[in-house]
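**Student:** Next comes the sequence, and after it the predicted model I'd like to discuss.
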Amino acid sequence: MMSVSTLAQPFATNNEHLSLCTALAKQHGTPLLVLDLNQVRENYLQLANALPNVALHYALKPLPHIDVVHTLNELGGSFDLATNGEVDLVAQAGVAPSQVIHTHPIKRVSDIEHALSYGCTTFVFDSENELHKFVPYRDQVELLLRLSFPNKDAAADLSKKFGVIRADALPLLKRAKELGIRVRGLSFHVGSQTMDAGKYVHAIEQCKIVFEGAVAEGLGAMNTLDIGGGFPVSYSGQPIDIFEFCAPIRDALSSWPDTVQFIAEPGRFIVASAMTHVMSVMGQSKRGGTTWYYMDDGVYGAFSGRVYGEPDQRFYSLAHEDVQPCVLTGPTCDSIDVISDNCLMPALADGDLVFTENMGAYTWTTSTEFNFFAKATLISLQPSLMVAQVG
């Protein structure tokens, strides 16, 4: 029997998978991240079904792992890149340049040249300063202008840092035309973990006004709309029906002309539920009458999201005793390295395993080796053979 922490919900990962994670932990040690590539495939196909006329470009930022790239490339997926390292990763994986776009609105000239040398020709901009960087390459590139749609309810409001308001869009499109640079469309991102599909609908409607305004101003017809990412993942145990969630988005896009191509940039949705984390108890103590468990991973490692506002994960143990309040803390000699100070767990012994699901996004990629504690080992379960391999 398995006991769970605060938010006592059934463990979504099945017993067979849990047994495999336990066996892998015995073989490879902890901390450990187990990546299920079958689940990556399933998540991609679910979103593709929910957005049938939208080309999905996986955003590498949450989990830039080559096994994920290979899996999605085999499905015919495309990719959203933002850095030279991400360009190099898809190139190493054999992804065709025609399957990628570069969406970082701010780039060094050397970044543009690096992407062009690979074959990527679609880029994003959101300022005149950025526009001028493309003048020497105007015969090679096509751009997307990023619009800003603030969303205070998002886990991360990306419009705080990037994008222009609608009123500034046409002047920038005019300036691009004067410079002889082709702008093929618009892009936006309504923010991470957006639970209200109406945020997408509003942005889509505002973008349509800009599309129509560009034609009216004699700037030519654009042919691409990038609706970004932010598609929500459940961390509470209550499932989200992504097909139902995307229904208003499908309706909003259905009114657009057939000449417009739609793109999305899902990241978290593709990988979050595809990875399980395993850590073990290093030691324990009583502090203020509460048991503190010192784990071999923490906020400088796979739980770094606890510092900057990522959704709280739930914790599970194989023990079946009555649960008691406790603190789960990380291994480093830093007092902020506390994973959870309000957790319900059974009594744990040194060496016991603690499992966490939904650990695919912003965990492995944001981990550090602070205090010389090694990052979690990542094991990929291959889709066809389900053979454990070190990533």
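**Tutor:** Perfect, I can see it now. Residues are numbered from 1 along each chain as shown.
**Student:** alpha carbons only for contacts and neighbour counts from here, please
**Tutor:** OK.
**Student:** Would you state the helices of the stretch 101-250 of the chain in chain order?
**Tutor:** Applying DSSP state H, counting those that start in this stretch to the stretch 101-250 of the chain gives helices spanning 109-118, 128-133, 169-178, 198-216, 242-245, 247-254.
**Student:** Show me the one of the ones you listed that comes nearest residue 82.
**Tutor:** Judged by C-alpha to C-alpha, the one of the helices of the stretch 101-250 of the chain that comes nearest to residue 82 is helix 109-118, at 9.3 Å.
**Student:** about what we covered before: can I get the helices of the stretch 101-250 of the chain in CSV including distance to residue 88 and mean neighbour count?
**Tutor:** Formatted as CSV, these follow (distance: least, C-alpha to C-alpha, whole Å; neighbours: other C-alpha atoms under 10 Å):
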stretch, distance to residue 88, mean neighbour count
helix 109-118, 8, 16
helix 128-133, 22, 15
helix 169-178, 29, 17
helix 198-216, 31, 17
helix 242-245, 31, 16
helix 247-254, 33, 16
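**Student:** Nearest to residue 350, out of these?
**Tutor:** helix 242-245 (40.2 Å).
**Student:** Tell me which other helices or strands that closest one touches.
**Tutor:** Packing partners of helix 242-245 (3 or more C-alpha pairs under 8 Å, 6 or more residues apart in numbering; DSSP states H and E): helix 37-50.
**Student:** could you check the angle helix 247-254 makes with the helix it packs on?
**Tutor:** Here helix 37-50 runs at 50 degrees with respect to helix 247-254, directions being taken by axes from the mean of the first three to the mean of the last three C-alpha atoms, to 10 degrees.
**Student:** what helices or strands is helix 37-50 leaning on?
**Tutor:** Partner elements for helix 37-50 (3+ C-alpha pairs under 8 Å, 6+ apart): strand 54-59, helix 66-74, helix 242-245, helix 268-271, strand 377-381.
**Student:** who touches it?
**Tutor:** With contact meaning C-alpha atoms under 8 Å, 6 or more residues apart in numbering, helix 37-50 is reached by 54-56, 67-68, 71-72, 75, 242-244, 246-247, 250, 269-271, 273-274, 380-383.
**Student:** Pasting the second one now:
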Amino acid sequence: MIKTPAYVIEEEKLEKNLQILDNLQKQAGCKILVALKGYAAWSTFDLLEKYLSGATASGLWEAKLGNMKPWEVHTYSPAYKDDEIDEIAEISHTVVFNSFNQLERFENRVKDKALIGLRVNPGVSSAPVALYDPCAPFSRLGITKENFRADKLKNVSGLHFHALCEQLDTALERTLEGFEKNFGEYLKDMEWVNFGGGHHITRAEYNVENLIKIIKEFKSRYPNIKDVYLEPGEAVGLNAGYLEAEVLDIIDNGMKIAILDTSAEAHMPDVLAMPYRPEVRNAGKSGEKKYTYRLGGVTCLAGDVIGDYSFDESLKVGDRIIFEDMAIYTYVKNTAFNGVKLPSIVIKRKDGSFFVSREFHYEDFRDRLS
């Protein structure tokens, strides 16, 4: 039995996702990059390298992480620091700028080391909430049509857009229509285009065949485009891991409350930020099964509540609770708020054995502070 709390990445499920993505690459003639902002378990990079074309980074540290493997590393940031841009250029296949100000400031330091791209804003909102909508009013992400400068493209070889969040192929169709309407006239001079992330390709409802069709038709319209990239993060680790926690105490304050050795605030922050209700293995909604509990975190934050769940049997101290789909946007965003121990990162091998890739200790918490 593994020690809790622990993120467990299931190797077999991860590889199934990668096989779907690899088939897409082969059928559509595109390249898939893992977005490290969503999935960054470098202990599984050997497996990812077998199937994917590279990684996409949001800055220097992620670029260095991606550079652990000899694949393509694409880097985009809303703005770059002067003392980091040279190293980023050295280790990146492509550097994407968010504005013409940044392009003009740094292009001469990048052009001989990496390909240069621009992120544009297609102006099509489809994300489920404004927090995750790069095309929302007053967005800082991407150059709008009104601010685009055709006379500044001398060193630019590609355009990048990212407007989706956990969405299906139909959302890409709408976004691509807006992208071509606003920026299609500039594509004749480009060598590559990046469709960004947010594509839920490995989700059961996703129409991969339609995505293949979309990419092929796009490439036929622009035969000069050598490479089409997609950079999903969630689709790589979707449903390929879980967070296992233990019940520490059960109290009653108008309803039964189980206090766990994990935390929404610290260990699965999107539960509160998005917000959403994670699935719990073998549990139902409140009142659906015989015994209902509110699952609460171990921090002092009053709102550190994961949700209300029901179970066939009453919970007791020492029971294990498994939160599904926790390989993405968890350990990359978690914190040691309240000095709560960070969950270990564990790999469940295809033979059923467990490999503890990383355990965290007091020193990890201490050394982040001063």
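**Tutor:** Nice, thanks for sending it over. Everything numeric in this text was worked out from a predicted model, so none of it was measured.
**Student:** where does the TM-score land?
**Tutor:** Once superposed, chain against chain, the TM-score is 0.84 (TM-score structural alignment, normalised by the length of structure 2); 343 aligned residues with a C-alpha RMSD of 2.7 Å.
**Student:** coming back round to it: tabulate the helices and strands packed on helix 37-50 of structure 1 (TSV), appending distance to residue 200 of structure 1.
**Tutor:** Formatted as TSV, the helices and strands packed on helix 37-50 of structure 1 follow (distance: least, C-alpha to C-alpha, whole Å):
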stretch	distance to residue 200 of structure 1
strand 54-59	14
helix 66-74	24
helix 242-245	11
helix 268-271	16
strand 377-381	33
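**Student:** Need the winner for burial among those.
**Tutor:** helix 268-271 (a mean of 28; mean count of other C-alpha atoms under 10 Å).
**Student:** List the contacts of the counterpart of residue 338 of structure 2 in structure 1.
**Tutor:** Using TM-score structural alignment, the partner of residue 338 of structure 2 in structure 1 is residue 371. By C-alpha under 8 Å, 6+ apart, the residues touching residue 371 of structure 1 are 332, 333.
**Student:** Now do residue 371 of structure 1 against residue 281 of structure 1, distance only.
**Tutor:** Here the criterion is C-alpha to C-alpha, to the nearest Å. By it, residue 371 of structure 1 lies 18 Å from residue 281 of structure 1.
**Student:** now swap in residue 115 of structure 1 and tell me
**Tutor:** Remark: distance between residue 115 of structure 1 and residue 281 of structure 1 (C-alpha to C-alpha) = 44 Å.
**Student:** returning to what we had before: okay, the helices of the stretch 101-250 of structure 1 in TSV with distance to residue 32 of structure 1 next?
**Tutor:** Output for the helices of the stretch 101-250 of structure 1, formatted as TSV (distance: least, C-alpha to C-alpha, whole Å):
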stretch	distance to residue 32 of structure 1
helix 109-118	33
helix 128-133	41
helix 169-178	46
helix 198-216	36
helix 242-245	29
helix 247-254	37
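**Student:** And the ones you listed: which comes nearest residue 25 of structure 1?
**Tutor:** Among the helices of the stretch 101-250 of structure 1, helix 242-245 comes nearest to residue 25 of structure 1, with 32.3 Å by C-alpha to C-alpha.
**Student:** average distance between the closest one and structure 2?
**Tutor:** On superposition with structure 2, the mean distance recorded for helix 242-245 of structure 1 (mean C-alpha distance after the TM-score superposition for structure 1) is 4.1 Å.
**Student:** re earlier: between the helices and strands packed on helix 37-50 of structure 1, which gets nearest to residue 109 of structure 1?
**Tutor:** strand 54-59 (21.7 Å).
**Student:** Which part of structure 2 matches that closest one?
**Tutor:** Going by TM-score structural alignment: strand 54-59 of structure 1 matches residues 30-35.
**Student:** re earlier: minimum distance to residue 188 of structure 1: which of the helices and strands packed on helix 37-50 of structure 1 has it?
**Tutor:** The stretch from the helices and strands packed on helix 37-50 of structure 1 with the least distance to residue 188 of structure 1 (C-alpha to C-alpha) is strand 54-59; that distance is 13.7 Å.
**Student:** in the stretch 51-200 of structure 2, which spans are strands?
**Tutor:** 54-57, 72-76, 94-97, 115-119, 158-160, 192-194 (DSSP state E, counting those that start in this stretch).
**Student:** What separation do you get for the spatially closest residue to residue 42 of structure 2 that is not a sequence neighbour and residue 296 of structure 2?
**Tutor:** Spatially, and ignoring its direct neighbours in sequence, residue 42 of structure 2 is nearest to residue 65 (7.6 Å; C-alpha to C-alpha, 6 or more residues apart in numbering). Per C-alpha to C-alpha, residue 65 of structure 2 is found 33 Å from residue 296 of structure 2.
**Student:** With residue 164 of structure 2 instead?
**Tutor:** In terms of C-alpha to C-alpha, residue 164 of structure 2 sits 31 Å off from residue 296 of structure 2.
**Student:** how would you label residue 64 of structure 1: helix, strand or coil?
**Tutor:** Residue 64 of structure 1 falls in the coil class when you classify it by DSSP: H, G, I helix; E, B strand; the rest coil.
**Student:** my guess is it contacts residue 365, does it?
**Tutor:** Yes: with contact defined as C-alpha atoms under 8 Å, residue 64 of structure 1 reaches residue 365; the gap is 7.1 Å.
**Student:** Which one of the two is surrounded by more residues?
**Tutor:** Neighbours were counted for residue 64 of structure 1 and for residue 365 using other C-alpha atoms under 10 Å; residue 64 has more, 21 against 18.
**Student:** Tell me which residue of structure 2 lines up with residue 344 of structure 1.
**Tutor:** Residue 344 of structure 1 maps onto residue 310 in structure 2, by TM-score structural alignment.
**Student:** just residue 190 of structure 1 next, same as before
**Tutor:** Match for residue 190 of structure 1 (TM-score structural alignment): residue 163.
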